[in-house]
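1. predicted model and sequence follow; I will ask about them next.
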Amino acid sequence: MKKTLTVLSLALLAVTAAQAQEKVLNLYSARHYQTDERLYENFTQQTGIKINRIEGKEDELMERLRNEGANSPADVFITVDATRLAVADSYGLFAPVKSKLLESRIPAHLHTDTWFAFSTRARVIIYNRSAVKAEDVATYASLADPKLKGKVCSRSGAHPYNLSLVASLIAHDGEAKTEEWAKGVVANFARAPKGGDTDQIKSVAAGECGVAVSNTYYLARLIRSDKVEDRRLMERVGIVWPNQANRGTHINISGAGMVKTAKNPEAAVKFLEYLASDEAQRYFADGNNEWPVVTGVATNNPALEAMGKFKADNLPIGNLARNVAAAQKLLDRAGYR
């Protein structure tokens, strides 16, 4: 009996040791793209680090991290939109990351000390080719021009995509001027804000409204769609890169940071560094219609190529967080619901 217990004890110790040696990364992800599966598989193949992934909505995952505190198993939190990453940072969820590789590959305006952008999307103006001229919507400011009265469609002003855009306008133009702009946009609404970016694209194509704003990610997806009706829809929609004569088009990002209480910090840094590799950067572009943040990475995405090159706004992405609260308040005052 004693010998049997000894054998069982040794076996238990062996299992425990094996588990302790297993390389893992616990990832909390608010990116809901099936194409990301390839990213995770390639990382595991290259490093031997297994990814345990929990997916959820951004706010739910952030609240979960806050509630779990030091007991959280999460090593990395990844999501879309600079506003959401900034909120997570304001909650103290991220730890500073020191990585020469990340600092050398990701432009300074696309990261902070605690989180990094790994792909970008531009927020462009779209218009109905039969109802609006491209030269009449050359800037974000033009959306408030009275000549567009009854022609502007939008998603909710409370959505992070719009909050990030308005936060950037505050950074460039000041709060008072941006509020006047917001009031002008509201006066031009064709209908009350509703739906997502794809809904705005379809409304513009159908002539329900003449102009709207959209993230390029959604446009590229329709351009590349296997459905003939999606591609025909895009034939009726024109795309304008706003503010090309001055600061450039507002961009938003997808990014990630290492959780402050990470139990596998080395694996976390390796994963962040992997996302900045040429392979991962190409996959963000070719697989999910996002632009790489690393300069010089060759991509092969016909939809992105069809939209052409553009001048991007180089406003430091971390600065947006300072203006998000002000952006929401002025949108509320302007009636931009």
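-> Alright, I've got the coordinates. Owing to the predicted nature of the structure, the values given are computational and were not obtained by experimental measurement. Numbering: from 1, shown residues only.
2. okay, CA-based contacts and neighbour counts for the rest of this
-> Will do.
3. contact partners of the helix or strand harbouring residue 269?
-> Using DSSP states H and E, the secondary-structure element containing residue 269 is helix 265-275. Residues external to helix 265-275 that are found in contact with it (CA atoms under 8 Å, 6 or more residues apart in numbering): 23-25, 43, 49, 75-76, 97, 99, 101-102, 118, 256-258, 262, 280-281.
4. okay, one more to line up with it:
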Amino acid sequence: MPTIRNLMAVTALATASFIPAQGALADGEVNIYSYRQPDLIKPLLDEFTKRTGVQTNVLFLDKGLVERIQAEGANSPADVILTVDISRVMEAKDGGVTQPVTENETINKDIPAHFRDPAGEWFGLTTRGRVVYASKERVSQDDITYEELADPQWKGKICMRDAQHSYNIGLIASMIAAHGEEHTEEWLTGLKNNLARKPSGGDRDQAKAIFAGECDIAIGNTYYVGLMQTNEKEPEQKDWAAAIKVLFPNSGDRGTHVNISAMALAKNAPNKDNAIKLMEFLASGDAQKIYAEQVFEYPVMPGAEPSDIVKAFGEIKADTLPLADIAANRKKASELVDKVGVNEGPEG
């Protein structure tokens, strides 16, 4: 009878066979369903096991995590859910596959209120800025605002990935929270008109496009810069990273929009005590440092230092708007993308 440990060999498959609960109830284990790649969280989990003796089992799914837990129902072996952005952790909460962790002083003291769910159903662990990649050769300015991306001076000079991607939906939702729906629609229209081409690819592809001279600026996450700078398997990505500088939008006012990696306690966690131990560890300063260094992100704990590579991007002033408020505007953001036709690219 397969257990979650047996299924680690097929973690890339969201359609892996059912994991019966009996295999998840062994003493000293905790089962993690993760949207984050296993190799990125392995150092973190290894340290947890070293400190506690609790073994960790990881099932990675690049899609369908919530649907899987829903299908498993009360027999789900999932204890802890790890996600890579606010949209996905909200999908877990809205999908009814999480449960609250309330009045936990250990977790709450290390994670600021605006990085956790008011009801205790999710907690942010690290943040990444949704920033502007700018050509070192063709862009002289070192500061920018999101609002400026709609300025005609950038006509034909901006690249971005699919506007419906959760990273961009989060940014657009933050604009709605800051300026309202009508203003954000006008801004999106201006941004669309400034695009060099139809949105496509991932964030790294936008840096590649700047390197190739296809555009001068692009929207991307900070951590991809670190991943490109250290990519030994595909060294051409180092050239893409070397061609850009990171601009932190709105540093002079409300701050740069940030998204999170997050954790949540699964609704039917069979190893609940060990799950809480893991969550407390993940919230700790030591764990946040390991995690942030591994994924080139920022710890959410106030005063905690990012890695030297991340520091080299420049100083970030993060928008303190509660992520729950951003999440509440996701649907409106998605509707505006379609209404404006951002993914159709520039007119003419």
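-> Yep, it's here. None of these values were measured; they are calculated from a predicted model.
5. hang on, the earlier thing: now the buried members of the contacts of helix 265-275 of structure 1.
-> Judged by neighbour count, with 16 or more other CA atoms under 10 Å as the criterion, the buried members of the contacts of helix 265-275 of structure 1 are 24-25, 43, 49, 75-76, 97, 102, 118, 256-258, 262, 280-281.
6. now for these: which two are most distant?
-> Considering CA to CA, no two members of these lie farther apart than 262 and 281, which are separated by 24.4 Å.
7. so the helix holding residue 269 of structure 1 matches what in structure 2?
-> Per TM-score structural alignment, the counterpart of helix 265-275 of structure 1 in structure 2 is residues 272-282.
8. give me the number of residues near whatever residue of structure 1 lines up with residue 84 of structure 2?
-> Residue correspondence, TM-score structural alignment: residue 84 of structure 2 in this structure matches residue 80 in structure 1. Residue crowding around residue 80 of structure 1 was assessed by other CA atoms under 10 Å; the count is 24.
9. under the alignment, what does residue 50 of structure 2 map to in structure 1?
-> Aligned by TM-score structural alignment, residue 50 of structure 2 pairs with residue 45 of structure 1.
10. tell me if its match really is in a helix.
-> Yes - according to DSSP: H, G, I helix; E, B strand; the rest coil, residue 45 of structure 1 belongs to a helix.
11. give the burial count for it, as a bare number.
-> Taking other CA under 10 Å as the criterion, the count of residues near residue 45 of structure 1 is 10.
12. what about it, distance to residue 122 of structure 1?
-> Taken as CA to CA, to the nearest Å, the spacing of residue 45 of structure 1 relative to residue 122 of structure 1 amounts to 32 Å.
13. where does stretch 177-197 of structure 2 end up in structure 1?
-> Residue correspondence for stretch 177-197 of structure 2 in structure 1, counting by TM-score structural alignment: residues 171-191.
14. what does the matching stretch rub up against?
-> For stretch 171-191 of structure 1, the surrounding residues in contact (CA under 8 Å, 6+ apart) are 141, 143-146, 148-154, 166, 169-170, 208-209, 319-320, 323, 326, 330-331, 334-336.
15. dump the residue contacts of the aligned partner of residue 62 of structure 1 in structure 2.
-> When structure 2 is aligned by TM-score structural alignment, the residue opposite residue 62 of structure 1 is residue 66. When contacts are counted by CA under 8 Å, 6+ apart, residue 66 of structure 2 touches 91-92, 95, 97.
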